[in-house]
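S.K.: sequence unavailable; structure follows:
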């Protein structure tokens, strides 16, 4: 049974999966990044931003991107060309090609936990996982970025000078091995060039 599960997960890793984590000041950075992504972007994107249950991030982004955007529902199957926005104050975990929502993640005071999102991305997609760290205070995402690196994936980080709040980007730059440190818009171009279109 375990062999079948491994084969299924290997099939799921045939293409890239992108997870974006942000906090304070992240909305502007997200807008600038996704503005550079073309229709038919060949990877699913999951966006987690520290937020309250009343977050309107999905509605805000839907008016500004050529990509299809939806708020994550528990168990959503990931498809290329879609942006999945984690609901406010819920955690998002990658499981067998889908997104699982959770109310509880141990040892995390952040909602959603960017660390948990990145760690499960690494566990599911290994070298095909791409973590993106944008503006935010403190250091959520740092440990998850380290796991992404250890599993062969890539982390890219907003240039602290370009971020409204440099805490999250700086924590990853100091403790990880980011593949690129650029402005939010330039990170969008980096992703577009790497991933391509369907």
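M.R.: Ah, there it is. Keep in mind it's a predicted model, so treat the numbers as computed, not measured.
S.K.: drop to CA atoms for contacts and neighbour counts, all remaining ones
M.R.: Will do.
S.K.: the helix or strand harbouring residue 190 - contacts with which helices or strands?
M.R.: Following DSSP states H and E, one finds residue 190 within helix 184-195. Counting contacts by 3 or more C-alpha pairs under 8 Å, 6 or more residues apart in numbering; DSSP states H and E, helix 184-195 packs against helix 26-34, strand 154-158.
S.K.: need these in TSV with distance to residue 91 and mean neighbour count, can you?
M.R.: Shown next, in TSV, are these (distance: least, C-alpha to C-alpha, whole Å; neighbours: other C-alpha atoms under 10 Å):
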stretch	distance to residue 91	mean neighbour count
helix 26-34	17	20
strand 154-158	20	26
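S.K.: could you dump the ones you listed to TSV with distance to residue 19?
M.R.: Converted to TSV, the helices and strands packed on helix 184-195 look like this (distance: least, C-alpha to C-alpha, whole Å):
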stretch	distance to residue 19
helix 26-34	12
strand 154-158	10
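S.K.: okay, one more to line up with it:
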């Protein structure tokens, strides 16, 4: 009697096929994990150093938020990429940092006051600002000096009643040899605000 003719052969074949399919499914999931895009960018693709955490983004339009020591608790406005406050501002960590503001969908003006860190490295720190995937502009921040920068924030860059601001920091520097990218330094955030856009500030 051939192996395949035995009555218990077919169930064994079916079991082996099921196990093989299960292993293939595991391999496929490893190569194509069904995870949120932010998780993938941080842990798998390593294209960002900022993994957003849940925040309320509670904010009153027009309020100037002070990020220096002694200022209000700003944790619910900072999804990721910040450390502090430390004296005269909130340190940005890594190669990007995020802010979140719950605001109505209307044309606004984003104002940021930032100071460049005084560390060996580039003579200036470039800050590329975007909101919900839309570029808003860039700022060049000088080490040891505080600058005030404004960016038009169109209503189309506000999603679900929230402006998610990303600061990309391509000139961020490490403070010691072998340091992880997530610990890079670049700027300190001093103040931030969102105000209704005026005719002169509307692009």
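M.R.: Now that the structure is in, tell me what you want to look at. The model shown is predicted, which means the values in this text are computed figures rather than measured ones.
S.K.: TM-score, when you put one on top of the other?
M.R.: The pair, once superposed, lands on a TM-score of 0.25 when counted by TM-score structural alignment, normalised by the length of the first structure; 97 aligned residues with a C-alpha RMSD of 6.2 Å.
S.K.: about what we covered before: now the angle between strand 154-158 and the helix holding residue 190 of the first structure, please.
M.R.: 160 degrees (axes from the mean of the first three to the mean of the last three C-alpha atoms, to 10 degrees).
S.K.: report the buried residues of helix 184-195 of the first structure.
M.R.: Under the neighbour-count criterion of 16 or more other C-alpha atoms under 10 Å, helix 184-195 of the first structure has 184-192, 195 buried.
S.K.: now swap in stretch 14-29 of the second structure and tell me
M.R.: Within stretch 14-29 of the second structure, judged by 16+ other C-alpha under 10 Å, no residue is buried.
S.K.: after the one helix or strand residue 129 of the second structure maps to, which helix or strand is next?
M.R.: Here residue 129 of the second structure sits within strand 125-131, counting by DSSP H and E. For strand 125-131 of the second structure, the succeeding helix or strand toward the C-terminus, using DSSP H and E, is strand 134-141.
S.K.: so which bits of the helix or strand just after that following strand are buried?
M.R.: On the C-terminal side of strand 134-141 of the second structure, the nearest following helix or strand under DSSP H and E is strand 146-153. By neighbour count with 16+ other C-alpha under 10 Å, strand 146-153 of the second structure contains the buried residues 146, 149-153.
S.K.: packing partners of the following helix or strand past strand 146-153 of the second structure?
M.R.: Sequence order places strand 162-168 as the next helix or strand after strand 146-153 of the second structure, per DSSP H and E. Under the contact definition 3+ C-alpha pairs under 8 Å, 6+ apart, strand 162-168 of the second structure sits against strand 96-102, strand 125-131.
S.K.: nearest to residue 111 of the second structure, of these?
M.R.: Ranking those by proximity to residue 111 of the second structure (C-alpha to C-alpha) places strand 125-131 first, at 11.1 Å.
S.K.: can you pull out the helices in the first structure?
M.R.: 2-12, 26-34, 57-62, 114-125, 142-150, 167-175, 184-195 (DSSP state H).
S.K.: can you lay out these as JSON lines showing distance to residue 68 of the first structure?
M.R.: As requested, the helices of the first structure are exported to JSON lines (distance: least, C-alpha to C-alpha, whole Å):
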{"stretch": "helix 2-12", "distance to residue 68 of the first structure": "21"}
{"stretch": "helix 26-34", "distance to residue 68 of the first structure": "11"}
{"stretch": "helix 57-62", "distance to residue 68 of the first structure": "8"}
{"stretch": "helix 114-125", "distance to residue 68 of the first structure": "21"}
{"stretch": "helix 142-150", "distance to residue 68 of the first structure": "26"}
{"stretch": "helix 167-175", "distance to residue 68 of the first structure": "27"}
{"stretch": "helix 184-195", "distance to residue 68 of the first structure": "16"}
